[in-house]
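>>> 3D, please:
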Amino acid sequence: MGRTFTNEARRAQIMRAAIDTIAEVGYAKASFARITEKAGLSGPRMISYHFADKDELIHEILMHVLTAGAVFINERVEAEDTATGKVRAYLEANLQFLREHPDDMAALTEIGPHLRTATGRSYTSVSAQEVSVQSLEKLLAQGQASGEFRDFDLRSMAVLIRGAVDGAARRLRDEADFDFDAYTAEVVTTFTLAVAR
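Sure thing, here's the model as predicted:
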C-alpha cells in the first residue's frame, strides 16, 4: 500500500520531533514517549504506525538530513562554472547548511555512534565522511585536469577540506561565541589558495 500525502506529512512531523528531541536530550533519552510529546501526538503508537522501530526512524532521519544537505550543496556547486568557484561553493554551502540546521547536525552527531552497517559494524567518522571525500576528490581532479589547480595529492586535500567542515560543526555546537562568519571566510580563502596553480 502506497503512502498518502497525509502519511508523508505525519512521518515528516515525527522525524522533525525526533530530530529536535535527540538534539535536546541525546540519543539514549529520546524515547518514543518524548518524541510523541514533542510532536504533539496522542500516543507513541502513532510513531509505531509509521515506523517499525527506533532503528527505522533513525535511518529515515539520517537519510532525510543527508539528502537535504546534498541537494542544498550540489545546487550551489553545479551553478559554478570554474573549479575554484565549485570549491568555494562547496565550502560556503556546507558551512551555511550547518549554521541553518543546528538541531539536525546535533542529532546526527548523537545518532552517529549508534549507527550500524548492514554487517552490524559501527560507523566511524571516517566511514561517514567517505562519500563526501570521494566527491571532493572528483571535483579536485577536474580542476587539475583543466589546469586550474596545481598538482597535489587529491585524497589528502579532500580529507583536509572535509575536516575543516566537520570541525566547524563541532565548534558551532560546543562554542557559543564561535565567529562562524570569520571561520567561513578563512576556510574559503585557505582552500582556494591551497589548490590554486
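>>> Could you use CA atoms for every contact and neighbour count after this?
Fine.
>>> most centrally placed residue in the chain?
Central residue of the chain (Cα atoms, centre = their mean): Leu66, 4.9 Å from the mean position.
>>> Next one: that residue relative to Tyr123, how far apart?
Relative to Tyr123, Leu66 is positioned 15 Å away (Cα to Cα, to the nearest Å).
>>> can you give me the helices for the protein?
Counting by DSSP state H, the chain has helices at residues 5-25, 32-39, 45-50, 54-78, 83-100, 102-111, 125-145, 154-174, 180-195.
>>> Let me know how buried Glu175 is, in neighbour terms.
Glu175 has 10 neighbours, counted by other Cα atoms under 10 Å.
>>> And it, how close does it get to Gly167?
Counting by Cα to Cα, the gap from Glu175 to Gly167 is 12 Å.
>>> And for Asn74?
Asn74 sits 21 Å away from Gly167, going by Cα to Cα.
>>> These two: which is more packed in?
Remark: of Asn74 and Gly167, Asn74 carries more neighbours, 15 against 11, as counted by other Cα under 10 Å.
>>> Setting aside sequence neighbours, what's the nearest residue to the more buried one?
Tyr90 (7.7 Å; Cα to Cα, 6 or more residues apart in numbering).
>>> And for Ala169?
Leaving aside its sequence neighbours, Ala169 sits nearest to Leu98 (Cα to Cα, 6+ apart; 6.3 Å).
>>> do Leu57 as well
On the basis of Cα to Cα, 6+ apart, the spatially nearest residue to Leu57 that is not a chain neighbour turns out to be Phe51, at 5.8 Å.
>>> please give me the structure for this one as well, since I'd like to look at both together:
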Amino acid sequence: MSPKQRRGVETAERLLDAALQVYADAGEQGVTVGALTRASGVSLGSLYHHFGSVDGLMNALLLRWLERLLGELAAGVARSRTARGGVRALVQTYLTFVQEHPDASRLLHSSYADRVGMAHAKQLRDAQEARLSPLTEWVRRHVESGEIAPLDVPVVEALVMGPIVATVRRRLSGLDDVDLGQAARVLPDRIWRSLTP
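The predicted structure is shown next:
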C-alpha cells in the first residue's frame, strides 16, 4: 500500500470512529457535517471524497459493525459441535458483543438501522453474504441431520434471533429491567425448545 493509500485508509477510519462517537454522544440528530469534521479533524472535502455524504458515512459505519457482529456469531457457531451448543453460542456471543460494544450496538439496533435495513434489505443481505453463509449453512446442516425441526432457514433465524434481538433492544432502550446475565442463562434453552423436532 502506498503512503497516499495508507493516509486515505487512516482518514476513512478516523471518520468512522468519529461518526460512532458523535452518534453515541448526540444521537442521530447530532450527526452533522460540522460535528463529524470537528470530532475527526478531517476536512469536509475528505468526508465527501471517502463516503459521498453523511448518509454514506453512516451506512459504512453500520455495515462495519454489522459485519463484525455477524463474523463473531459465525465464529461462535463454528466452534460448537451440536445444534443446541450453537444456539447457546449465538446467545452468548450476541449478548457479549452488546456488552463490549454498547455504542455500536445502539447504532445496530436503532431506528436509523431499521430504516436502512427496510430500504435496502436485499443489498445489505447480498453485501453480507460471506458473513451470513456460515450461519445459513449451520442451520441447514442441523435441519438435515434432524437436530433442528424441518423449518425454512428464515423461520429458524427468526426463532433464534428474535428473542435475542428483542432482549437487546429492551436493554439498549435505557430500561434497566433486563439482566443480560439472566438472559444468557435462560434464552438458550427456551430458544432450543422452539427448534426441536
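>>> Report the TM-score for the pair.
The TM-score (TM-score structural alignment, normalised by the length of the first structure) is 0.78; 191 aligned residues with a Cα RMSD of 3.3 Å.
>>> ok, the residue nearest to Asn74 of the first structure - contacts?
73-74, 76-77 (Cα atoms under 8 Å, 6 or more residues apart in numbering).
>>> Just the buried residues of stretch 181-197 of the first structure, please?
Within stretch 181-197 of the first structure, the residues that count as buried by 16 or more other Cα atoms under 10 Å are 184, 187-188, 191-192, 195.
>>> and what of stretch 31-44 of the second structure?
Neighbour counts over stretch 31-44 of the second structure (16+ other Cα under 10 Å) mark 31-33, 35-37, 39-40, 42-43 as buried.
>>> What of stretch 167-180 of the first structure?
Buried positions in stretch 167-180 of the first structure, judged by neighbour count with 16+ other Cα under 10 Å: 168-169, 172-173.
>>> Would you format these as JSON lines with distance to Ala158 of the first structure included?
As requested, those are exported to JSON lines (distance: Cα to Cα, whole Å):
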{"residue": "Ala168", "distance to Ala158 of the first structure": "16"}
{"residue": "Ala169", "distance to Ala158 of the first structure": "17"}
{"residue": "Leu172", "distance to Ala158 of the first structure": "22"}
{"residue": "Arg173", "distance to Ala158 of the first structure": "23"}
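>>> What is the nearest of those residues to Ala23 of the first structure?
Of all those, Arg173 has the smallest distance to Ala23 of the first structure: 10.2 Å, by Cα to Cα.
>>> any idea how far that closest one lies from Phe180 of the first structure?
Distance, Arg173 of the first structure to Phe180 of the first structure, using Cα to Cα: 11 Å.
>>> ok, now Ile161 of the first structure?
Ile161 of the first structure is 16 Å from Phe180 of the first structure, by Cα to Cα.
>>> that older thread, counting neighbours, which of the contacts of Tyr90 of the first structure comes out on top?
For the contacts of Tyr90 of the first structure, the largest neighbour count, defined by other Cα under 10 Å, is 22 neighbours, found at Val77.
>>> Surely that one and Lys86 touch.
Yes: between Val77 of the first structure and Lys86 there is a contact at 4.9 Å, judged by Cα atoms under 8 Å.
>>> one step back: which one of the buried residues of stretch 167-180 of the first structure is nearest to Thr21 of the first structure?
Arg173 (15.4 Å).
>>> What is the aligned counterpart of that closest one in the second structure?
The alignment partner of Arg173 of the first structure in the second structure, by TM-score structural alignment, is Leu172.
>>> Quick check, that match in contact with Arg106.
Yes: Leu172 of the second structure is within contact range of Arg106, at 6.2 Å (criterion: Cα under 8 Å).
>>> Please report how far the residue nearest to Asn74 of the first structure lies from Phe51 of the first structure.
Here the criterion is Cα to Cα. By it, Tyr90 of the first structure lies 34 Å from Phe51 of the first structure.
>>> ok, now Arg45 of the first structure?
Arg45 of the first structure is 10 Å from Phe51 of the first structure, where distance means Cα to Cα.
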